[in-house]
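Novice: The sequence and its predicted three-dimensional model are supplied below.
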Amino acid sequence: MNVLEDDLAKVYRHYFWAAFGSALATSIYSVVDVVAVGRYHGPIGLAAMAVIAPVWNIILSLALLSGIGGSILYAVQRGKRAAVLPANRFFAASLIVAAVFSVLIMVALFCFEEPVLRFFGADDNLLPLAARYLQPVRCSVPLFLLGTTIMAFLRNDGNPRLAMCAILAGGVFNVFGDCYFVFTRDMGIFGAGLATVLGEAIAVGVMLTHFLLRRNTLRIELPRAPALFARQVVVVGFPAFFTDVSMGLLTIVFNRQIMRYLGEDALAVYGVVVTIGTFVQCCGYGVGQAAQPLLSANFGAGNTDRIRQTVRYSVATALLLALLWCAAVGLVPNAFMRAFTRPTPALLALAPGILRVYSLAFWFLPLNILSTYCFQSLCRPRAAFAVSLARGFLVPVALLCTLPALWGGAALWAAIPLAEFLVAAAIGLSLLRPSRPAGGVS
């Protein structure tokens, strides 16, 4: 399928369903992992998974940095109809970046595991459980970084369906692996970590079949100045990295403010809010990852009209998904509470008001995530980083600190909707204006 010449609506649908399926599957599988450990170990298992969450956050954020950054530069070069060789130098540079980060993370987990886990909140009770989960994971960090990097390049080499099939294959194994290793084999939290690693190995194995196809154009072509190419990968990919990392930072601030002003019941509801938000955020990722190959290639080719049309399709899709999520949460808030936890009557009384206010953020969240992908795809990393910094940390943290001080703890729930609205209002017009062509290393 030619992203430069074929019917754009058909091409967009092809890329969207593959990217959306991958993003949604990833969010479902992450929830299943937490549920399996929680049912086996109880509340202490859930607490241990909360400690481990920042480790995953770092691994996946760095994977996005290398994968998104390199694949955008690769697609731009291909869109310019440059020879395959210059584009593939960015593929090699991305693999180098992923390998370097893999080594650094493995060194940290092998040499400084206890202080790292204690920094993320583990106490003497949680430390053994968290460390046991990481036993198989720390040996397999390269699988996760290289897998995510390769997946991003598959989408830009015309094979988004294989990327989706790889995620589905690994994810399905992860679900059944959790049941088998955690419960049948009685491995507990170690089994959950093992299932995750084996699932990722299967996903990477499926992705590697792309290199056996005739239509594959990906090759490892080492650049003469690898540091220069790696720097470009990091610069372009940094907004995606920060978007993911900021989620963890923002959650920490929100947790502290909830405990300060509202208490444990409100924090329990917030746990469900975060889970729902993960699904909504993955919808935004799906739309952005569908648009990215089309935007980058047409940006390189100078096809301004196709860029504008792709942005229109993407914005319409993001708004439709936002409408569906807002309607679902607003109409049946307690159904979500029952789906993710065993709520007490007090929680069921508290949740509807919280969920309905917070869900207003879902109107703007997919659009704001999409804007980051658009700016990145059009080689405007500064604009992408500005959006990531504003919506991921600066604006919401400022509101989380000021709103409850002025109007009490209940105002906390309005902080994120207001932050998302302010950011969306600031970037709405810019989202429809394509960037002027920018040069790059070739």
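Specialist: Happy to help now that I have it. Only a predicted model underlies this, so the values are computations on that prediction, with no experimental measurement involved.

Novice: Please count neighbours and contacts with C-alpha atoms only from this point.
Specialist: Will do.

Novice: Share the number of residues neighbouring P142, please.
Specialist: Applying other Cα atoms under 10 Å, we find 21 residues neighbouring P142.

Novice: out of everything not next to it in sequence, what's closest to it?
Specialist: The shortest distance from P142 to any non-neighbouring residue, by Cα to Cα, 6 or more residues apart in numbering, is to S102 (5.1 Å).

Novice: Distance check, that neighbour against V423.
Specialist: 33 Å (Cα to Cα, to the nearest Å).

Novice: ok, the residue nearest to P142 touching G147?
Specialist: No: here S102 does not reach G147: they are 11.6 Å apart, not a contact under Cα atoms under 8 Å.

Novice: so who does the residue nearest to R308 when sequence neighbours are not counted touch?
Specialist: Distances taken as Cα to Cα, 6+ apart place L432 nearest to R308, at 6.5 Å, with adjacent residues excluded. Contacts for L432 (Cα atoms under 8 Å, 6 or more residues apart in numbering) come out as R308, V311, R312.

Novice: Use this one as the comparison:
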Amino acid sequence: MQEKKLHELEHHPVGSLMWRYFWPAFIGVMANSLYNIIDRIFIGQFVGPEALSGVTAVFPVMVIMMAFGMLIGSGGSVRLSLNLGRKDFEQASKVVGNTVVLVVLVSGTVTFLGFAIKDPMLRLFGATDVTMNYANDYLNYILWGVVLHEIGFSVNALIRAEGNAQLAMISMLISAGINIPLDALFIIHFNMGVGGAALATIISMACLSVWVFIHFRSKRSVVKLEWKYLGLDKKIVLAIVSVGLAPFAMQIANSVVQALFNINLIKYGSDLAVGAMGIIMSVAVIIIMSIVALNMASQPIIGYNYGARNFDRVKQTLKTSIFIATVISLGAWGLIELFPRPVISLFVADSPEIMKYGKEGLRYYLMALPVIGFQVVAGNYFQSVGKAGKAIFLSLLRQVIVLIPLLIILPKVLGLTGVWISGPIADVVASIITALFLVQEWKRLKNVSGTLSHR
């Protein structure tokens, strides 16, 4: 099993291998994204638009939780791929053990800090007197499930990195399949409101955590989770964190940006404008997660072959990923431009104010979608090959260096329209700068590949 997985990473045709890895990753991330999206649909339809706005105020907190999961899970998966490419199986086993211990310690700390600063944090992220009770009820449950959420997300990334893409997909399907009926049970039947949605999420993540641990103790795993490797090795921890810093920084920046959006939407719109933003972000998540699935499919191939110094295969994978990401982005953009009303109605059917804010915001905020696919894939490449510095810079470029100043300046000049158009302007600027970085890297790969072929 082990030799077969590694052989296909190095020799199987890139196009068919990416497809084999993409569709399970796509189904998996879509299932994962359904946690928040299905919650919002049930809350918007059965609790009310104000409750939807309250849960949207919790979204930046959940982004911070996800940031710590990505810090460890993404960093661990990249290091696992690179070590497998070098045929260093003992080091790969140590990476798995260190990742598990690290995620438990970090998520426990996040839980404690979350409860300590919960109320001021929710106020900072846009909860008002009207929506605070909803936000507080939802977050109380979510914080108790941080450890389960982080374990499920991070360890499942390791399953994908070892070449078990279909199993990683099944993991997420099992979790989502538990979450959705529990949403209906707790919200509709037991009338638990937003707390029921959060409880459903925690239970489903508990099931995912058990599932991923069973895998790494089974014969199906390429790398085993062994007791002797459960510990913290300073060098391995630093290696994991150095790579994971890029997606971590991007997620933290996402949280700050979401807070700024919520504050500006309340100032220049209303509480219901925040609810509309929650719908828009749900739509954006579906599109971005499609491209993230593409990154998940390409990361083991790029990481393994970069570690094996097979740079022609690295270039071929990167080029294929950029093409597919652009097609996805263009298709999504066309659908949004043509059918904004049905998208909004899926979440809230009887709120004219949310419909007004949602249609305007959806078209403005996502009008730069055609370039986002390239931007996300190109930035992920530098993370996949362990170039942490460039990956961190490109991650922060859009969310911090460009977008935050725009969110401070443009609303003062253009009001609510300035809030909506900050995102697409940042996307275009970030894409141009990312392209410059990638052109340089492409030339370097071409030169190195040529040198190796002449040896």
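Specialist: Now that the structure is in, tell me what you want to look at. Model, not experiment: these values are computed from the prediction.

Novice: TM-score, when you put one on top of the other?
Specialist: Once superposed, chain against chain, the TM-score is 0.89 (TM-score structural alignment, normalised by the length of structure 1); 436 aligned residues with a Cα RMSD of 2.8 Å.

Novice: Counterpart of the residue nearest to P142 of structure 1 over in structure 2?
Specialist: Matched by TM-score structural alignment, S102 of structure 1 corresponds to S107 in structure 2.

Novice: Checking its match next. Helix, strand or coil?
Specialist: helix (DSSP: H, G, I helix; E, B strand; the rest coil).

Novice: And stretch 310-326 of structure 1 against structure 2, how far off on average?
Specialist: Stretch 310-326 of structure 1 differs from its equivalent in structure 2 by a mean of 0.7 Å after superposition (mean Cα distance after the TM-score superposition for structure 1).

Novice: That stretch aligns to what range in structure 2?
Specialist: Under TM-score structural alignment, the match for stretch 310-326 of structure 1 in structure 2 covers residues 317-333.

Novice: In the matching stretch, which residues are buried?
Specialist: T317, L318, S321, I322, A325, T326, I328, S329, L330, A332, W333 (16 or more other Cα atoms under 10 Å).

Novice: Nearest to G158 of structure 1, out of the contacts of L432 of structure 1: which one, please.
Specialist: Distance ranking of the contacts of L432 of structure 1 against G158 of structure 1, using Cα to Cα, places V311 first at 19.3 Å.

Novice: so the closest one touches A291, yeah?
Specialist: Yes: if you go by Cα under 8 Å, V311 of structure 1 and A291 touch, sitting 7.5 Å apart.

Novice: overlap in contacts of those two?
Specialist: C374.

Novice: Residues contacting stretch 3-16 of structure 1 from elsewhere in the structure, which ones?
Specialist: 1-2, 79, 155, 160-161, 286-287, 289-291, 293-294, 297-298, 301, 303, 306, 309-310, 313.

Novice: so it corresponds to what in structure 2?
Specialist: Structural correspondence for stretch 3-16 of structure 1: residues 9-22 of structure 2, per TM-score structural alignment.

Novice: swap in stretch 188-208 of structure 1?
Specialist: The aligned range for stretch 188-208 of structure 1 is 193-213, by TM-score structural alignment.

Novice: Would you mind listing the outside residues contacting that stretch?
Specialist: 35, 39, 43, 47, 51, 55, 134, 137-142, 144-145, 148-149, 151-152, 155-156, 159, 171-172, 174-176, 178-180, 182-183, 186-187.

Novice: before we move on, what about stretch 265-279 of structure 2?
Specialist: By Cα under 8 Å, 6+ apart, stretch 265-279 of structure 2 touches 40, 49-50, 52-54, 56-57, 126, 128, 131, 262, 344, 347, 353-355, 357-358, 361, 411, 415-416, 419.
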